[in-house]
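Q: attaching a predicted model along with its sequence, questions to come.
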Amino acid sequence: ITSDDYEAERRRMAGKMCSEKGKEEYKKRKETVEWPFGNIKHNMKFREFHTRGLENVQIEHNLVCTAHNLRVMWGKLGSSVAALSDIKGLVANFAFRVSSI
């Protein structure tokens, strides 16, 4: 049996996950972490990157995440005109910052 430099951390984390508090925290994972990936892959049908190179893939990933976040915001805000006006301002500000990079 061999181990690497991270074996101690793995054992410590396994011990944490076996505790009652760890189990409760892990249950929250599906609500906070997993569903955006499922939404992006299934509902947005994004399963592979269409660009090459680390920088281009990072840009593409950021665009997909932005699209996901906008859809979530749209769903939460519904048809509230004031809220849509706020989103328009946020998107315009974001687009300005991205274009100046």
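A: Arrived safely.

Q: C-alpha from now on. contacts and neighbour counts both.
A: OK.

Q: what helix or strand is the residue nearest to the spatial centre of the chain on?
A: In the chain, the centroid-proximal residue (Cα atoms, centre = their mean) is Pro36; its distance is 5.8 Å. Assessed by DSSP states H and E, Pro36 sits inside helix 35-38.

Q: quick one: name whatever helix or strand follows that helix.
A: As assigned by DSSP H and E, the chain's next helix or strand after helix 35-38 is helix 54-77.

Q: and that next one, what's buried?
A: By 16 or more other Cα atoms under 10 Å, the buried positions in helix 54-77 come out as 60, 68.

Q: presented hereafter is structure B, for comparison with structure A:
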Amino acid sequence: LRTPDKTKVRQVAFFRGKRDGVESHTERMKRRIDSDQGKQMIGARFASVEPVFGNLRHNKRLDRFTLRGRTKVDGQWKLYCMVHNIEKLGHHGYAN
């Protein structure tokens, strides 16, 4: 330890590696997603709501609300949704 007189607790970690013959949760989920039913499920998720949240969080930088109170947050959320919908109309030729 760098400062043993200031550190109250010491911890030891043992790294054992992967267990033989036991499928991890990650591997099991990969197998489920790669199946035909999993591909349909993922395709339905991407075709519905998730791109909207991705657009609002990444492109519009809506990581957190800047206002406080339920009514103000609701107004801010509706404003972001309205901007998203107007952009969608503009990109799909409605403006022409």
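A: In hand now; what should we look at? These numbers come from a predicted model, not from an experiment.

Q: got the contact list for the helix holding Pro36 of the first structure?
A: Helix 35-38 of the first structure is contacted from outside by His68, using Cα atoms under 8 Å, 6 or more residues apart in numbering.

Q: how big is the offset of it relative to the second structure?
A: Compared with the second structure after fitting, helix 35-38 of the first structure deviates on average by 0.5 Å (mean Cα distance after the TM-score superposition for the first structure).

Q: what's the answer for stretch 68-76 of the first structure, then?
A: Following the fit onto the second structure, the mean deviation recorded for stretch 68-76 of the first structure is 0.6 Å by mean Cα distance after the TM-score superposition for the first structure.

Q: in the second structure, what range does that stretch match?
A: Under TM-score structural alignment, stretch 68-76 of the first structure corresponds to residues 84-92 of the second structure.

Q: which residue in the first structure lines up with Arg45 of the second structure?
A: So, by TM-score structural alignment, Arg45 of the second structure is matched to Arg29.

Q: next, work out how far apart its match and Phe46 of the first structure are.
A: Arg29 of the first structure sits 21 Å away from Phe46 of the first structure, going by Cα to Cα, to the nearest Å.
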